[in-house]
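[1] this one's sequence-less:
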């Protein structure tokens, strides 16, 4: 009797990762096999459904000591992200949960329903000193499930009441829903938004970020935020050699015309499981240039697919990386983007008040 044959993974409609390969912590590997009954084909036809679990947060704020980040604290209401961006550097975090950084990352999501109360507790701590909180540094705070749970808005309400500065990174126009909060915060020098626009090519965007908004809608969100007086950044991240780097000038120009006052860029990073997931994605969607893309990434990383060194991990090294960074710098200057972005007023902060607190007369 013949043994079942392994079947190759292939892209699924509406999902970014091609496979659901196991994490670095699992002893077992998973294989899709043809059992002769056509069940594998049926599984491909049925797009993986999103599953939600609940995670009680003991603390809302996460701290870092990275010397090449402009912030030392962040807040993420969700684990996993339904946008499905194949390049997302947060994917390996799912391995710590015993899940795959592949399809599991974009289908098995975790929400923190007590995030607002945990944030209040963090801000009330006697040792707490205010500094800008980065919202959405790992997963997108305005991914589709935010419409249902509203945890990002709850966190913004806490920050607004405490006059605490926040910097948001997203690729979703849903951020405009919270203009009523962000407008007032921006007037006090307490809020900025970075809108990620990776490409203006709708087909490429659909493959790279299958459940994120189209590039046109993101640019429209920049215009709406700007009209409301909220300082907005266009983030051309990640830049992918031989795939998106030809759009540096056009994406920044579109962002400037939409009203963005600043611009930022990060070179693609492929740590841990992401390097294999990204190569699978390239072979599926852009097989004609897969080797070229990988070769140029290695040229920007001293022959590797990833370098964790501070100072170079975001910009890369070598001639090709230097060319990308120079083009970006010159385009920013030509279009008149601001040089400084992280400027906030910390003097207005007041810890949240709880019932029973003695109120101040001043």
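    Yep, it's here. Model, not experiment: these values are computed from the prediction. Numbering: from 1, shown residues only.
[2] Only C-alpha atoms from now on, for both contacts and neighbour counts.
    Fine.
[3] now the helices: where do they sit in the chain?
    Secondary structure of the chain (DSSP state H): helices located at 39-45, 103-107, 115-124, 146-149, 151-161, 179-187, 202-208, 215-227, 248-258, 274-285, 290-299, 318-335.
[4] Could I get the buried residue list for stretch 138-148?
    For stretch 138-148, burial by neighbour count (16 or more other Cα atoms under 10 Å) applies to 138-146.
[5] and residue 228, what does it touch?
    Applying Cα atoms under 8 Å, 6 or more residues apart in numbering to residue 228 gives the contacts 179, 183.
[6] Comparison target, given below:
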């Protein structure tokens, strides 16, 4: 057990006035830290003029020298992905990427949504990787870890640069986002769509705006996400909806309503994922429940355990996305019946890799010959 360092630092206390507009309610230490910080009230009232300012978002350059991440997971339909940013300002309390901040010596709590890292040279690095003679094209997934269209993308435009490279090279790509900002790049997406080289999914977790505000504080409202689906579909861009995560006794009753609203907006495909609570997310989510929904926190966790074989998280391939047991089976049945009724997930041609062409040399890079 790690030693505990008691601190009266207001950031550690994560007082409500400091974290307004943020998802996590704490600044819990990551699992690799030698001590665990616990905030407490020392009884001394702080003068108003000395009170710390609300937490601000900072962006630091990510020094990674490669941009493609490979995986061999049997329950995801891709083997490579790009994450332009580490951390995510959307602040979704359930985000399974939060534990990755612990590798940086930072908190998966408030640090994850305020101390962000950007891969500013991602487009150039991607160009280099695609130019390698050994590279074999297959769909690149974006938005599988953190959202590529989170608010700081407006300024940094890294995702835009990545899409420019993929459009130039005619490379297939899939995107998952919660942001209406994806519509900014409809010119590139429509170009890719003409050759069946793109799929876009909007993640719609709830249609209840107050719940969305509490659970995903800096993400687009549900109405804006549905509007993005409508705009993308009108531009001829294949678009779908991810009803994820489904949280028992909190938003799972909305599954059919979410799918129906997305289909009405133009979605032609759909998916869902049961809530996952890996590592630190487990504690952060329970803290959030106790603050926002104390009357049903225990019921939510009990039902989740029933769908996870008695555990709060199931990391096993095959069951980690869907759960197990009678309640999980019922959720899966409801999803199947809804997509059948709505005509979603009709067979369509897979995105081809045959149109791929290796990128030319970046004009900014001098040749040795």
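    Received, thanks. None of the values given here were measured: they were computed from a predicted structure.
[7] quick one: TM-score?
    A TM-score of 0.94 describes the superposed chains when it is computed by TM-score structural alignment, normalised by the length of structure 1; 355 aligned residues with a Cα RMSD of 2.1 Å.
[8] returning to that earlier point: closest one of the buried residues of stretch 138-148 of structure 1 to residue 156 of structure 1?
    residue 141 (10.9 Å; Cα to Cα).
[9] Tell me which residue of structure 2 matches up with that closest one.
    Matched to structure 2 by TM-score structural alignment, residue 141 of structure 1 sits across from residue 148.
[10] how close does the residue positioned nearest the centre of structure 2 sit to residue 86 of structure 2?
    Centroid-nearest residue in structure 2: residue 146, 4.1 Å away (criterion: Cα atoms, centre = their mean). Residue 146 of structure 2 sits 7 Å away from residue 86 of structure 2, taking Cα to Cα, to the nearest Å as the criterion.
[11] Tell me where the stretch 1-150 of structure 2 has strands.
    Assigned by DSSP state E, counting those that start in this stretch, the strands in the stretch 1-150 of structure 2 fall at 4-7, 36-39, 58-61, 69-70, 80-82, 85-86, 115-118, 140-142.
[12] coming back round to it: surely the match of residue 141 of structure 1 is in contact with residue 157?
    No: using Cα atoms under 8 Å as the test, residue 148 of structure 2 is too far from residue 157 to be in contact (9.5 Å).
[13] what sits against the closest residue to residue 319 of structure 1 other than its chain neighbours?
    Nearest residue to residue 319 of structure 1 in three dimensions, chain neighbours excluded: residue 300, at 7.6 Å (Cα to Cα, 6 or more residues apart in numbering). By Cα under 8 Å, 6+ apart, the residues touching residue 300 of structure 1 are 316-321.
[14] Out of those residues, which comes closest to residue 131 of structure 1?
    residue 316 (28.3 Å).
[15] What's the match for the closest one in structure 2?
    Using TM-score structural alignment, the partner of residue 316 of structure 1 in structure 2 is residue 323.
[16] what number of residues lie near that match?
    By other Cα atoms under 10 Å, 26 other residues sit near residue 323 of structure 2.
[17] which residues does it contact?
    By Cα under 8 Å, 6+ apart, the contact list for residue 323 of structure 2 reads 274, 307-309, 314, 329.
[18] Widest-spaced pair of the residues you listed?
    Largest separation among those by Cα to Cα: 314 and 329, giving 15.5 Å.
[19] Same drill for the two, tell me which one is more crowded.
    Neighbours per residue (other Cα under 10 Å) separate residue 314 of structure 2 from residue 329, with residue 314 holding more: 21 against 14.
[20] where's the corresponding residue of structure 1 for that one relative to residue 149 of structure 1, distance?
    By TM-score structural alignment, residue 314 of structure 2 lines up with residue 307 in structure 1. According to Cα to Cα, residue 307 of structure 1 stands 36 Å off from residue 149 of structure 1.
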